[in-house]
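S.K.: Just the structure for this:
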Amino acid sequence: MMAHTLLLVDDEEKVLEFMEPFLRQEGFQIITAKTGKDALQKAKEKNPSLVVLDWMLPEMSGIEVCRELRKMSRMGIIMVTARTDETDKIIGLEVGADDYITKPFPCVNW
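M.R.: Take a look at the predicted model:
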C-alpha cells in the first residue's frame, strides 16, 4: 500500500517538529513548507492528498494559499491556526478548508 502524501505548512519550526512524527506514524509521507508561496509550489509539484495549513504565513497567508489550492484540486485541507475567533473559522471554511483546528493544542506545553 502506498503512503499518502501530506503537505505540512507552518512557519514555526517547533510546530513542524511536533506534528511531523505523529503524522509519519500514521503512515503519511510528509513534505513541509514554511511560507505560503513554497506551499503552493510544493502542492503543484507533489499533489498531496492532504494539506495541514497554518493561517499566518510569510509571503502569502494560509487563506490565500487555501483559495489557490481549491482552484487546482479537491485535496483535503485542514487549517491549523492560532486564530480562534469564530469569524476566522467561518472565513477559513468558506475559502475551502475542510476543517479548522485551533492552536495551541491542549496536550502540548511549548
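S.K.: From here on, just use CA atoms for contacts and neighbour counts.
M.R.: OK.
S.K.: Pull the contacting residues for the residue nearest to W55 when sequence neighbours are not counted.
M.R.: Spatial nearest neighbour of W55, excluding adjacent residues (Cα to Cα, 6 or more residues apart in numbering): G62 at 4.0 Å. By Cα atoms under 8 Å, 6 or more residues apart in numbering, the contact set of G62 is 36, 53-56, 79.
S.K.: Kindly recompute the last result at 10 Å.
M.R.: Taking Cα atoms under 10 Å, 6 or more residues apart in numbering, we find G62 in contact with 9-10, 35-37, 39, 52-56, 68, 79-81, 92.
S.K.: Now do the helices in this structure.
M.R.: Ranges of helices within the chain are 13-25, 36-46, 62-72, 86-94, based on DSSP state H.
S.K.: wait, which of those is closest to Y100?
M.R.: Y100 sits nearest to helix 86-94 of all those, at 6.3 Å, using Cα to Cα.
S.K.: next up, for comparison:
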Amino acid sequence: MSNNSRVLLADLADDEERIRRLIRMYLEKDGAEVEESDNGVDALRKALDSDYDIIVLDWMMPTLTGLKVCKMVRYIRVTPLIMLIAKEDEIDKIKCF
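M.R.: Below is the predicted model:
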C-alpha cells in the first residue's frame, strides 16, 4: 500500500477481532487510511459511495454476505477485492473466485 491508500475492512470484527486489529495496524503503519464496516449493507453503501483502493470482505457478514456485496460492487466498480473465507468446502472457495 502506498501513503494515502484507502481501504475498507468489512465485518472482520464479528468473529476475529484480533485478525481485524492486526490487519488494520499493518495497513495504517504503511500509511493507509482504513475504514471499517460491521455488516454487509453498510459495507455495500460505503463501497459504492466512496473510492477505495482495496476492499477486504468477510464471507460471513450479517445482512448481506460478502459474496453478495462482492457481486453488487462488481456491477459498478473495478476496485480490487480480497475475500476472507474460513469455509473448507471447495465449492465456497470457487464461488469467491
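S.K.: about what we covered before: quick one: buried ones out of the contacts of G62 of structure 1?
M.R.: Buried members of the contacts of G62 of structure 1, counted by 16 or more other Cα atoms under 10 Å: 9-10, 35-37, 39, 52-56, 79-81, 92.
S.K.: ok, the aligned partner of S49 of structure 1 in structure 2 to V34 of structure 2 distance?
M.R.: Using TM-score structural alignment, the equivalent of S49 of structure 1 in structure 2 is D53. As judged by Cα to Cα, to the nearest Å, D53 of structure 2 and V34 of structure 2 stand 10 Å apart.
S.K.: which neighbours do those two share?
M.R.: Joint contacts of D53 of structure 2 and V34 (Cα under 10 Å, 6+ apart) are 4-8.
S.K.: still on that earlier bit, dump the helices of structure 1 to TSV, plus distance to T102 of structure 1.
M.R.: Compiled in TSV, the helices of structure 1 are given as follows (distance: least, Cα to Cα, whole Å):
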stretch	distance to T102 of structure 1
helix 13-25	13
helix 36-46	19
helix 62-72	14
helix 86-94	9
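S.K.: I101 of structure 1 is nearest to which of those helices?
M.R.: Set against I101 of structure 1 and scored by Cα to Cα, these come closest in helix 86-94, at 8.6 Å.
S.K.: Can you list the buried residues in the closest one?
M.R.: Going by neighbour count (16+ other Cα under 10 Å), the buried part of helix 86-94 of structure 1 is 89, 92-93.
S.K.: ok, and the closest non-adjacent residue to the aligned partner of P58 of structure 1 in structure 2?
M.R.: Alignment note (TM-score structural alignment): P58 of structure 1 maps to P62 of structure 2. Distances taken as Cα to Cα, 6+ apart put N39 closest to P62 of structure 2, at 5.1 Å, once the chain neighbours are dropped.
S.K.: What distance do you get for the corresponding residue of structure 1 for that neighbour to I63 of structure 1?
M.R.: Alignment note: N39 of structure 2 maps to T35 in structure 1; criterion TM-score structural alignment. Distance, T35 of structure 1 to I63 of structure 1, by Cα to Cα: 12 Å.
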